[in-house]
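1. One predicted model, sequence on top.
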Amino acid sequence: AFRLAVAEIPKWEVLEQAHLGIFSFTKYLMWRDLQDRTEQLKANRVVRHLIDHPGEAFAQEQHDPAEFEHLDETHRPQDILAPLLADSSQLKAICAIDAGRDLVLEGPPGTGKSQTITNLIAHSLARGKTVLFVSEKMAALSVVHRRLNDIGLGPFCLELHSSKSKKSEVLQQLAGSLDLAGQRTADDWSREAERLAVLRQELNGLVDALHREYPNGLTVYEAMGTSIAHAGERTAPMPWSDPLTHDRAALDALREAARRIQALAGAIGELRGHPLALIGRPDWSPGWGDDLMGAAQALERAATVLRERTATLAAQLGIGASGMGLRAHGLLDELADLLLAAPGVPTGLARQAHDAPTRARLQALARHGAARNAAWLRLGDGWSATLAKLDAVALLGEWSLATSTWWPKSWFAQRAVTGRLSGFRADGRRPTAEQVRAMLGPLGEINDEDAFLRAAQADAQALLDDAYAGAETDWNALAAHETWAARFAEAVARLAGGDGARADALRAALQPLVTEHRATLAAGGAAGRALVGYREAWLDLRQHLAAVEALAQPVAPLVGDEDADGALERLRGLMQTWQGARRLLQPWCLWRSAREAAIARGLQGVVGDLESGAIALGEVESHFELGYRSWWLKRVIDRDPVLRGFSSADHERKIREFRAADQRFQKLTERYIAATLAGRIPAAGGAAASADSELGRLRRERQKQRGHMPVRQLVQALPTLLPRLKPCLLMSPLSVSQYLDAGYAQFDLVVFDEASQIPVWDAVGVIARGRQLAVVGDPKQLPPTNFFNKSAEPEEGVAVEEQVQDLESILDECLGAGMNRLSLQWHYRSRHESLITFSNVTYYDSRLVTFPSPVTDDVAVRFERVAGVYDRGGSRTNRAEADAIVAAIEAHHLDPARSHLTLGVVTFNQPQQALIETLLDARRRAAPALDRAIAARSQGTQEKLFIKNLENVQGDERDVIFFSITYGPDAAGKMTMNFGPLNGEGGHRRLNVAISRAREAVVIFSTLLPEQIDLARVRAAGVRDLKHYLEFAIRGARALAAQSTPTGLDPDSPFEVAVIGMLRSRGWVVHPQVGCSGYRIDLAVVDPRAPGRYLVGIECDGRTYHSGATARDRDRLRQHVLESLGWRIHRIWSTDWWLDPEGEIGKITRLLETLVTQPEEPAQAEPATAVADPAASTFP
């Protein structure tokens, strides 16, 4: 009928065909959840953003990346309730979420995602929060659930991962929680937290003291390293007392001053003996240079003239005067001045001028004469010179008698005296009584002086000739003559320079000139002309010398020692040198300028060492740095009680106590959290609950034998009781829709694990059920795909794996929206660093903290070449590789030395996986021993042998991984660049997952060689990385352009250089910076008995030690991981080495000698607390 109805309608026809399809309804509830509750879901801020604003930045409060960088300072031990030992990157994530942040937590392979999630859940539960933990894979959920059980929190968690969870099992879990009701004491926890905080603060105090950056930008550790590196070298003194004197700018200015004097001193060459060394002027200009050269030339001429005039004068005087010092020239000028004055001096005195007693008598004569004149002046005016003839003593007696008798007799007596004295008055009048009394004292002095002069008259006349006239002598002239005589005698003696014989010779030569031949000293005489010429030349020299000094501002006298002979020749030579070095004036003045500036800043010690030649021209900057740091270091230690009181023995005791306390605190935290949660559970044996109450409903359900309430209904019936019994639910996205009604109360925190494999639409319903979101996963690992949704046969000629499409994950969506993100950084899985090196370098920018193995010939990644072919057009397998892997599996399980190691096989596609499984099954049937070994190994462990492909291996790990590359040339030798899913957009993610599954070793079975991959023919990142990974497997770390060899870096500090040097000088082979990641062991000593192994790792307290963000990172966790890998670690403290390097090298030498001479004992690592499953045995 229908065919007939449409028969006349154009372009309509009926075709008789049938199509079959398989429709899955497993996600129907999830679809209904999204379909029916869109607006309700959008009440959640994250969901609303994902629905309404996909691809846009998420509007939220962004956390400061440095907010949690100093956890020990911002958080007390009791602030972070983490029962499992956690590194700082894990604790940061917990703190960020605790602060209310929505967070993306990136967890690269082996960085402890499950441990972090376990700690996060434990911390959140202890804070009274409810947690919904969601994982697509049961395996990931089980790991977390198992860890929660291990720390005693299993009874507070409800596992509902499967959509077919049994009602009886759920009721059993709830009943188990009721049995825990009641509060348990946790006093020990609080006390241990306080003790741990004190220990932690003390350990951090040393790190802060050593590595705190002071205002000048220095740290004590840096300064100590410099001091250690230059131990025993000369250090320049520094003038400051306060180590806080300089900030960074001030220290940079000092360094600039040091660099400037180094550069300018180097530009002029050797400072000592420099031709311009005496010039102190710091400012140069062309005009000044011309003036200085002109003055130098004039001074040179003046010195020449003075030399000639000196010779002429010496000839006239009959004295030796060649090559005199400058002071002698001045003395000669004084003598010339005295000789020119000699004609005016009495001949007798000139003859006796050198006789000191004669000069003394003349001095006394002049003194008495001057005293007589002074006394006469005191007589006053009106008295005649004849008064001096009166006897003052007699006159005094007469006047005293006249004034002491009775009146009127006294009147007559006084008139008699005054009448007689009137004859000695110039006006003839009587003197008054006052005048008489005033005259008597001076008259007595005049009488005395006249008596002395009369006694000395003969001697005076002999010395002074006509110059002596008794009382009328010009006593000032007489004093001047005596002064001339004294100066003349002194000038001769000084010119002789203390040489008695020379003094006698000078006196003998000059005596005739000042006596008999004094006429020649007159201006017209020959000697007089020579004297005047000399004095003019000397004055000219002094004037020109002053001019040069004013211009040059010399740093020392230009002629040097003024008493040294040859002054004029030195001065002439110096001026000639200056004129010859005129081109050096400008650089020399620049040096002087820099020198003055440096001294003004306090660098006089450095300048002094440079100028004295104590340091070379090119060492100024380093000399300053050493001097400054040495001074600064001592001043800082003077003020810092931590450094002053440091003892390595005591500090290591504190480390041991801290480790023990930290471990005890973890166990106490387990009990504290459990006690806290148990205290929130209502007592099952308490007051009877009504049948309609939640507790009553639960009791009723427990008592039933059958017909239990469905899980969804049970959850709905216990809205307040369930969060108290089971504050943590562990579910899958599907089971969330299955068991949690739309109206179920929101969880405080929703945590996704392996979020890179959860599609956005699977996550939205879960996110909406929480107030806060934590998305944990690795964007460098597998995204969600449609691989497991393929139920139909592949298209003809196209492999299933080539049809795989990557889907958008909730992790990618949250990252794209700019949600707060943190990353775990410490890698624990690999017991050999090379296992993770390729991924770390290629995918994680070398950000992962990995730990080296004490085995130096690390071959944990091994390449096994297989002569096979890839069956491209048929089975898409490589039979030869499959056979080789099956043989290797058998060898592994039958080898007693290796059979304890768990094993996994990873292939590039499903057909190769299936082939290996088939061949292995056949081999197990044919080899009962192999079958028994595999079966035995699989019992009692969760890590059975697996054989998987790229698409389903994420989340698994084993000790050893066999990797089948599968692809390669076909039977015809043709090599295509098609590597299945590696050619896709997410191919590199798949490779990253596959190569990071092993803890002990990876063995690559490959027909394909890296050189057969032609990157010119393919651009896929996955194919490119495969080529590089194969190169890495064959050649090792040197195949990575960005990766240095394990011992390829220089020591981290001068301190480490010093340790290496002393160890090597004692015959030990030492490698610095051992490791392939950001964390490296500072020094490692090679075991002489086994050169492929390190005997001891040496850790200093430098940058690596300081890089530990917490005391736990530095002083517990890092060493624990190293010891678990087989290292023996010895610490050397920089403070100890600085004070006593010989003592410290003795300690390490004795340890090394002991280890070599005694049987080696494996280092005992700290027990791996809170880690039960073997999958994480390397994690602390």
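-> Cool, got the structure. Numbering: from 1, shown residues only.

2. hey, let's count contacts and neighbours off CA atoms from now on
-> Noted.

3. and residue 103, what does it touch?
-> 93, 96, 97, 773, 774, 775, 819, 820, 821, 822 (CA atoms under 8 Å, 6 or more residues apart in numbering).

4. Ok, residue 1129 next?
-> 1096, 1097, 1098, 1099, 1119, 1122, 1123.

5. could you redo the last one with a cut-off of 10 Å?
-> 1081, 1083-1084, 1095-1099, 1119-1120, 1122-1123, 1163 (CA atoms under 10 Å, 6 or more residues apart in numbering).

6. Show me these that map onto helices.
-> 1119, 1120, 1122, 1123 (DSSP state H).

7. Can you add distance to residue 374 and give the residues you listed back as CSV?
-> Shown next, in CSV, are these (distance: CA to CA, whole Å):
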residue, distance to residue 374
1119, 104
1120, 107
1122, 108
1123, 109
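
8. Can you lay out those residues as TSV showing distance to residue 861 and neighbour count?
-> As requested, these are exported to TSV (distance: CA to CA, whole Å; neighbours: other CA atoms under 10 Å):
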residue	distance to residue 861	neighbour count
1119	25	20
1120	24	23
1122	20	22
1123	22	20
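
9. Next up, a structure to set beside the first:
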Amino acid sequence: MANKVFQYPVPSQLEAVVAKASLAEYQSLRDSAHQAFERYEAKQFSRASLENAAQWFDPKWVSERLKTIEDDGQNGGAIASILEARPTLEAYQRFRIRANGLPQAALDIFKLLRPKSTELERLPGSVLDDEVRKIVKREAMLAWKTKLENDDPRLLYEATELEAKIRSVGEAEKAMRRANRQMLTQGIDPARVASPRDWEPITRLRGQRAQRLREFLEKGPDLGLMELRPVWLMNPDVASRVLPLRKNMFDTVIYDEASQMPVEYALPTLFRGEVVVISGDEKQMPPTAFFASRVENDEADVFDGEELDEDATEVERETYNETWNRREIKDCPDLLQLGKSVLPTTTLQIHYRSAYRELIGFSNSSFYGNRLSVPVRHPDEEILRAKPIEVIRADGIYSDQTNEIEARRVVQVLADVWRRPGNTPTVGVVTFNRKQADLIEEILEKQAERDDWFRNMVARERDRVERGEDVGFFVKNVENVQGDERDYIIFSSTFGKNAQGSFRRNFGVLGQKGGERRLNVAVTASPPIWRSPTGGRM
């Protein structure tokens, strides 16, 4: 017993308890001893656990935790912070691995995000990733914007400045138009115009000596007619019938929609011009059946594709060259193709007609190789609201190249457009064949007979003119719509299932050679919006 007493770690404490001979004092000493042993075991366990975890923590943090253990302190606060970080620990460890492969620029971005860590920690984990991506994208776009503005300071203009410049350009254009009109009416050189006495014989409107229009135009240029009226607007057929066949009668001849004009139809006016400007779009309508009667190749016997002999006479050479030129001209499908082969060309790459990019997107991709620049752009919310392209299912029956249910749906859509509040938009209806166009016209007339309001709208809109331009309502097939432009274009595709429920994939002129050009004309005829009631799923 005495030996056990002397083995107690603090003998003085035990001797004091023995001297007091008190059971309570003994029990207190015993409990204190048990607690000391438990603290010792806990320290040993904490040291072992800390040693196992040391590889994952900073050495300084490990030494601080060990000192706290030795001093019988509490590491609960430090451990609690680790437990709080556990939900993001796995993602952080994955990021550490991926960070080794990130460029320095990416790491710099994360450094810039560090000051915002408090705000980001408040976000739910489910949306944190998306928010960080949005922040990075926004900052990248702002940096790109800053670079563009530094490269071109004009981009720094405020909205008011831009609006002022736009107004200034508009006013300058109006002033230029007024100046041009004034020049045409008052900028006439009197020295180049004959006296009224010289004009008197050819300007008689009545009597035996009255001149026909062609006679007037034959004699007028010598008296200064072109000085008085320098600009003439007419089609080639009228020009051939009324203008004298005089070489270089005009300084410049300009052709529009040249893809629709056969070469032989333009030859007389080509002869009358000193300089020619040919404008057109090879992706739009070719010459129509109106010009189908083409000149036959009557030089086949003269020219067979072989080169002339070296000893050919001068007359033979001239005949050969003239024949070759005539054949080359007649082999061209239209004036535009001929012009492209012999004249310098330029392309207008900015598309300004469509109020929404979606309207020109199909043609730009399918016909122009995405080379068109379309400045107009709208947010997705505006596109969903405005619906610049809308397909309306009619589910009609296709019979004898017509679709009556669809035609009635077209008339209903037309009435809905006209009934909308605000300014009445200009409207055109385009069909893919003449029979459907005639059917829609017939249904329009029947609806007008039943509805006075509708009859008045049709009558008013058919004769509508704005700023001197015909913008009236029309119903046309796709071959006759080139050059027309309206606020709304309503397509009647006509095609659909027949009475037996089968769908024949025969699309009329669209399936023929050059059909894609007709489609391109149709889908580019509407600047703001178009609707398409369709007879079936396309």
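-> Perfect, I can see it now. Everything numeric here is computed off the predicted structure, so don't read it as measured data.

10. Can you give the structural similarity as a TM-score?
-> Here the TM-score for the pair of chains, by TM-score structural alignment, normalised by the length of structure 2, is 0.58; 352 aligned residues with a CA RMSD of 3.6 Å.

11. hmm, back to that, between the contacts of residue 1129 of structure 1, which is nearest residue 914 of structure 1?
-> residue 1122 (39.4 Å; CA to CA).

12. How about the secondary structure of the closest residue to that closest one other than its chain neighbours?
-> Excluding the flanking residues, the one nearest residue 1122 of structure 1 by CA to CA, 6 or more residues apart in numbering is residue 851, at 6.8 Å. Of the three states, residue 851 of structure 1 takes coil according to DSSP: H, G, I helix; E, B strand; the rest coil.

13. Please give the number of neighbouring residues around residue 851 of structure 1.
-> 28 (other CA atoms under 10 Å).

14. what do you get for residue 522 of structure 2?
-> 26.

15. Not counting its neighbours along the chain, what's nearest it?
-> residue 478 (6.2 Å).

16. ditto for residue 826 of structure 1
-> According to CA to CA, 6+ apart, the nearest residue to residue 826 of structure 1 is residue 849 (4.6 Å).

17. so who does the residue positioned nearest the centre of structure 2 touch?
-> Nearest to the geometric centre of structure 2 sits residue 357, at 2.8 Å (CA atoms, centre = their mean). The contact partners of residue 357 of structure 2, by CA under 10 Å, 6+ apart, come to 351, 364, 373, 374, 375, 376, 377, 378, 383, 388, 527, 528.

18. Can you find the partner of it in structure 1?
-> Applying TM-score structural alignment, one finds that residue 357 of structure 2 aligns to residue 833 in structure 1.

19. Likewise for residue 456 of structure 2?
-> So residue 456 of structure 2 corresponds to residue 932, using TM-score structural alignment.

20. Check the burial of its match by counting its neighbours.
-> Neighbours around residue 932 of structure 1, by other CA under 10 Å: 14.

21. for the one 5 residues further on, same thing?
-> When neighbours are counted by other CA under 10 Å, residue 937 of structure 1 registers 19.

22. Could you do the one 3 residues further on as well?
-> As a burial measure, residue 940 of structure 1 scores 8 neighbours (other CA under 10 Å).

23. That one: what secondary structure?
-> coil.

24. show me where the stretch 51-200 of structure 2 has helices.
-> 59-70, 76-99, 104-113, 117-121, 125-151, 159-186, 196-199 (DSSP state H, counting those that start in this stretch).

25. what helices or strands is the first one leaning on?
-> Think helix 59-70 of structure 2. Packed against helix 59-70 of structure 2 by the contact rule (3 or more CA pairs under 10 Å, 6 or more residues apart in numbering; DSSP states H and E) you find helix 23-53, helix 76-99.

26. let's see it at 8 Å
-> Contact here means 3 or more CA pairs under 8 Å, 6 or more residues apart in numbering; DSSP states H and E; on that basis helix 59-70 of structure 2 packs against helix 23-53.
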